[in-house]
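Undergrad: Let me see the structure of the following:
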Amino acid sequence: MTISTTKKIAGAATAAGLLVALAGCGSAPTATSTTTAPAVAGFKPCIVSDAGGWNDKSFNEYAKKGLDEAAATLGVTPVEVQSSSANDYAPNLESLVAANCTLIVSVGFNLAADTVKSALANPNLQYAIVDDSADLNNDGKTDAPNIKPLLFNTVEAGYLGGYAAAAWSAQDGVNKVGTFGGMQIPPVTIFMDGFIDGVQKYNTDKGANVQTFGWDVASQKGVFTGGFEANDTAKQTAKSILDQGVDVILPVGGPIYQSAAQAIKESGKNTVMLGVDSDLAVADPSVASVLLTSITKHVDNAVRDTVIAAAAGKYDPTPYVGTLANGGVGLADFHDFTSKLPAGLTDELAKLQSEIIAGTLTVTSPSSPK
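TA: Sure thing, here's the model as predicted:
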């Protein structure tokens, strides 16, 4: 990837502005004064992963991180159970009920049905679920009054990521970017919607023609691996997008980013990717050399604050929705690519973020939290 010296200098000059302007993207709401309050007698926080497991460098790992931080602050011992497959969800939840847990955090959309069933059967227990509204009836309300949804409007941050990807690809003269997902579920497609819409915003603003592959917002159809495992299926799926000639790719779905990085490195081309959920350059330095940036959601902070509030007797089942405005979602640092960014990009991203927060730029998805 050839980048002019002028663009390198300009990118470096504007990077500091981005870091200041996007500071809110890098942190979720801090815990309230309840962080210093002792836990109510008998308080026992618990958590169950989905099939991605605790080492996914994504929402499972960061949900556990949030619970561990809260438990350390409170001086309590949590119970943490890992699921290997969907068959583990119900029995794992049953084991947490049997362990006398007072707050149970379910991690992921795929645990919704079993979490609702468990919550209805145990109305005196408190629950929280990451990435789902627990509204199986689609009537606009949580199906059990003792479940707190922890949701993230990642379409907003995905929009910024898509704009940045388009700018990067246009700078190279490639003008092609792509994405693929693990499973076609709302917490995945919401990233893809934002990404594609952000590319289109760049095209509109710049009179450009950056093409997109792997997802169509209008039809809500695209390319998926069928799971979240980092395996040959995921690598071949990534390769199918790379074969379209893209020089930026967004894999959405936990560990499948590892397969995408492998496919990029084996291609021998100067393709880069975007991460999701956590800042992958920090969480997994092995992919930093091909990682432009990451579209983040601060699951750890949302879980931590929920646990601490519950420990102080202030559990509130009202859904939490992470946004750019409250710092629950954001765009990570560009790290090693900062000096190589197109001139003016960081200022443009800061302006877009301000407009989204102010409500003068509407960014939404069919999968946005209602």
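Undergrad: use CA for all of it now, contacts and neighbours both
TA: Will do.
Undergrad: For Gly275, which non-adjacent residue is spatially closest?
TA: Computed as CA to CA, 6 or more residues apart in numbering, the closest residue to Gly275 that is not its neighbour in sequence is Ser294, at 4.2 Å.
Undergrad: my guess is the one you found meets Asp279, correct?
TA: Yes - in terms of CA atoms under 8 Å, Ser294 counts as a neighbour of Asp279; the distance is 5.3 Å.
Undergrad: Which strands or helices does whatever helix or strand the residue nearest to Gly275 lives in pack on?
TA: Here Ser294 is covered by strand 291-297, with elements defined by DSSP states H and E. Contact analysis of strand 291-297 by 3 or more CA pairs under 8 Å, 6 or more residues apart in numbering; DSSP states H and E lists helix 155-172, strand 272-277, helix 280-283, strand 329-331 as its packing neighbours.
Undergrad: Could you point out the helix or strand that follows that strand?
TA: Later in the chain than strand 291-297, the nearest helix or strand by DSSP H and E is helix 299-311.
Undergrad: Can you spell out which helices and strands pack onto that next one?
TA: With contacts defined as 3+ CA pairs under 8 Å, 6+ apart, the packing partners of helix 299-311 are helix 59-74, strand 103-107.
Undergrad: Between helix 59-74 and it, find me the angle.
TA: Note on geometry: by axes from the mean of the first three to the mean of the last three CA atoms, to 10 degrees, helix 299-311 and helix 59-74 are set 40 degrees apart in direction.
Undergrad: what residues does helix 299-311 touch?
TA: Residues outside helix 299-311 that contact it (CA atoms under 8 Å, 6 or more residues apart in numbering): 28-32, 34-35, 38-40, 43, 45, 59, 62-70, 74, 103, 105, 130, 150, 277, 315-316, 320, 328.
Undergrad: For burial, what's the neighbour tally of Ile9?
TA: Using other CA atoms under 10 Å, Ile9 is surrounded by 16 other residues.
Undergrad: part of a strand, is it?
TA: No - the assignment for Ile9 (DSSP: H, G, I helix; E, B strand; the rest coil) gives helix, which keeps it out of a strand.
Undergrad: can you pull the contacts of Ala260?
TA: Residues near Ala260 by CA under 8 Å, 6+ apart: Ala234, Lys235, Ala238, Lys239, Pro251, Met273.
Undergrad: which of those residues are buried?
TA: With neighbours counted using 16 or more other CA atoms under 10 Å, those contain these buried positions: Ala234, Lys235, Ala238, Lys239, Pro251, Met273.
Undergrad: so where does the fifth one fall, helix or strand?
TA: Read that as Pro251. With secondary structure defined by DSSP H and E, Pro251 is part of strand 248-252.
Undergrad: do you know how far Val40 is from Ala310?
TA: Going from Val40 to Ala310 by CA to CA, to the nearest Å gives 9 Å.
Undergrad: who has more neighbours, the two?
TA: Per other CA under 10 Å, whichever of Val40 and Ala310 has more neighbours is Ala310, with 21 against 12.
Undergrad: what comes up buried for stretch 66-85?
TA: 66-71, 73-74, 76, 78-83.
Undergrad: For Ala164, state which of the residues you listed is nearest.
TA: Distance to Ala164, by CA to CA, is smallest for Gly66 among these, at 29.0 Å.
Undergrad: now the other sequence, so there's something to compare against:
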Amino acid sequence: MKKIVALFLAVMMTASVTACSSNAPAASSAAPAAASSAAESKAESAAASDFKIGMVTDTGGVNDQSFNQSAWEGLQKLSKDTGVTVKYSESKQESDYATNLDKAADDGNNLIWGIGFAMADAILNSAKQNPDINYAIVDNAYEKTPANVTGVMFRAQEPSFLVGYIAAKTTKTNKVGFVGGMTSAIIDQFEYGYRAGVAYAAKELGKTITVDSQYAESFTDSAKGKAIATKMFSNGCDVVFHAAGGVGVGVIEAAKEAKKYAIGVDRDQAYLAPENVLTSALKLVNQAVELVSKDAMDGKEIGGQTYTYGLTEDAVGIPEEHKLMGDDTYNAAIALEAKIKDKTITPPANKAEFAEFEKGLK
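TA: Below is the predicted model of the structure:
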């Protein structure tokens, strides 16, 4: 697969916002052009230094090895590139959401990010109380999005389909697993996209491959993730995919101890267990957070809409590294990318869609 890049600035689901271009005349000599460029750079730097962005994590925390960490890395990169001031607050429990959002508003932030669908109500309430501040949330789309709120969504079922296909092509026991964090429509995308990928490969291989599924009802309890995955491995699963934040760290630890395979999520998690993380379902939260924030800094109207990212925008996918699965399986998965992009295959995002997809395979 080609390297996933972050050049999907034009990606918008409900609205597309175009950048204003300068029509300044060309410089008459190299020296004035350089001076002009230096002046513009200084002005941009000064503008960035006046802009403040705050981020509030969900209960997974900023070092969850998953989407909170990825979001913060996106803001750190933006700060390095532009000089914008960025800060974060960690939520240890759901009751911290409102408190942390209030603090972020009191700190004078121009844009406040909430990371995770669990913060949806808290973001909505804070945005209502502070209409002059822009808010953005990862993994949530509102039925009616306020003018100062931006939703950011991913078609997570697409990379999940790919890793499900890889799991089915890799398993020796014809039994694979899925560990979810908290039951929700967002995690449904991962589970049913994965199940569909397994089913697609099973038909291709002429096999019956089963999927064991269990939820931790947590994004932080890595010990519970380890216990769930350990039991799955003991019961015959040899590949387990997690979409569970910090819980997934435990899943990967279990795979390492059992000498089986785990599939990571959001980031390339191979660094956690290089010989046991088969691949990862990438969701480039860092890129989305960086790009939407840059739009806000540039004065674009980002509110009142939802940005949606997927394979078509090179915003999700799988890592290029594929030593554990081999070239044949990797190349077959990459071939499926093209079919998803041209809509020959549409991975399901929920149970009902999966039932229809499965019916179409028969």
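Undergrad: What residues of whichever helix or strand comes after the strand holding Pro251 of the first structure count as buried?
TA: Past strand 248-252 of the first structure, further along toward the C-terminus, the next helix or strand under DSSP H and E is helix 256-267. Within helix 256-267 of the first structure, the residues that count as buried by 16+ other CA under 10 Å are Ile256, Tyr257, Gln258, Ser259, Ala260, Ala261, Gln262, Ala263, Ile264, Lys265.
Undergrad: do stretch 187-205 of the second structure as well
TA: Within stretch 187-205 of the second structure, the residues scored as buried using 16+ other CA under 10 Å are 187-202.
Undergrad: Find me the equivalent region of that stretch in the first structure.
TA: Following TM-score structural alignment, the aligned partner range for stretch 187-205 of the second structure in the first structure is 188-206.
Undergrad: Contacts for the matching stretch, please.
TA: With contact meaning CA under 8 Å, 6+ apart, stretch 188-206 of the first structure is reached by 153-167, 179-182, 208-210, 212, 215-217, 252-253, 363-368.
Undergrad: In ChimeraX, select just the buried ones from these.
TA: One line in ChimeraX is enough to select the buried members of the contacts of stretch 188-206 of the first structure, burial here meaning 16+ other CA under 10 Å:
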select :153,154,155,156,157,158,159,160,161,162,163,164,165,166,167,179,180,181,182,208,210,212,215,217,252,253,363,364,365,367,368
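Undergrad: now the helices for the stretch 101-250 of the second structure?
TA: Taking DSSP state H, counting those that start in this stretch to define them, one finds helices in the stretch 101-250 of the second structure at 120-129, 157-170, 185-205, 222-234, 247-258.
Undergrad: need those in a markdown table with distance to Ala38 of the second structure, can you?
TA: As requested, these are arranged in a markdown table below (distance: least, CA to CA, whole Å):
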| stretch | distance to Ala38 of the second structure |
| --- | --- |
| helix 120-129 | 37 |
| helix 157-170 | 42 |
| helix 185-205 | 45 |
| helix 222-234 | 50 |
| helix 247-258 | 46 |
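Undergrad: Please list which of the contacts of Ala260 of the first structure are preserved in the second structure.
TA: Among the contacts of Ala260 of the first structure, the ones whose aligned partners also touch in the second structure (both residues aligned by TM-score structural alignment, their matches' CA atoms under 8 Å) are Ala234, Lys235, Ala238, Lys239, Pro251, Met273.
Undergrad: what's the spacing between Ser89 of the second structure and Tyr165 of the second structure?
TA: For Ser89 of the second structure relative to Tyr165 of the second structure (CA to CA), the value is 37 Å.
Undergrad: go on, Asp132 of the second structure?
TA: From Asp132 of the second structure over to Tyr165 of the second structure (counting by CA to CA), the distance is 46 Å.
Undergrad: now swap in Ala288 of the second structure and tell me
TA: Here Ala288 of the second structure is placed at a distance of 26 Å from Tyr165 of the second structure (CA to CA).
Undergrad: Which one of the helices and strands packed on helix 299-311 of the first structure lies nearest to Leu324 of the first structure?
TA: That would be, of these and by CA to CA, helix 59-74, which comes in at 17.8 Å.
Undergrad: which bit of the second structure covers the closest one?
TA: Mapped onto the second structure using TM-score structural alignment, helix 59-74 of the first structure spans residues 67-82.
Undergrad: average offset between that stretch and the first structure?
TA: In this overlay with the first structure, the average offset of stretch 67-82 of the second structure from its partner residues is 1.1 Å by mean CA distance after the TM-score superposition for the first structure.
Undergrad: Identify the residues contacting that stretch?
TA: For stretch 67-82 of the second structure, the external contacting residues (CA under 8 Å, 6+ apart) are 44-45, 48, 55, 57-58, 60-63, 84-86, 88, 115-116, 245, 266-267, 284-290, 294.
Undergrad: can we see that at 6 Å?
TA: With contact meaning CA atoms under 6 Å, 6 or more residues apart in numbering, stretch 67-82 of the second structure is reached by Val62, Asn63, Asp266, Val285, Asn286, Gln287, Val289, Glu290.
Undergrad: residues in contact with the most centrally placed residue in the second structure?
TA: When the second structure is reduced to its mean C-alpha position, the nearest residue by CA atoms, centre = their mean turns out to be Lys283, at 3.2 Å. When contacts are counted by CA under 6 Å, 6+ apart, Lys283 of the second structure touches Asp266, Val316.
Undergrad: make it 10 Å
TA: Taking CA atoms under 10 Å, 6 or more residues apart in numbering as the contact definition, Lys283 of the second structure lies against 66-67, 70, 153-156, 158-160, 265-268, 309-311, 314-318.
Undergrad: Then Gly181 of the first structure?
TA: So, once contact is read as CA under 10 Å, 6+ apart, Gly181 of the first structure ends up touching 188-189, 191-192, 214-215, 222-228, 234, 237-238, 250-254, 256-257.
Undergrad: same thing but 6 Å
TA: Neighbouring residues of Gly181 of the first structure by CA under 6 Å, 6+ apart: Phe224, Pro251, Val252, Gly253.
Undergrad: just checking, the first one touches Thr179?
TA: No - the criterion here is CA atoms under 6 Å, and Phe224 of the first structure misses it with Thr179 at 9.3 Å.
Undergrad: Ala16 of the first structure pairs with which position in the second structure?
TA: Residue-level alignment of Ala16 of the first structure against the second structure, with TM-score structural alignment as criterion, gives no partner residue.
Undergrad: just checking, Ala16 of the first structure is part of a strand?
TA: No - the assignment for Ala16 of the first structure, made by three-state DSSP, is helix rather than a strand.
Undergrad: Count the neighbours of it for me.
TA: When neighbours are defined as other CA under 10 Å, Ala16 of the first structure has 14 of them.
Undergrad: now do Asp238 of the second structure
TA: Here the count is done by other CA under 10 Å, and Asp238 of the second structure has 24 residues near it.
Undergrad: Good, wrapping up.
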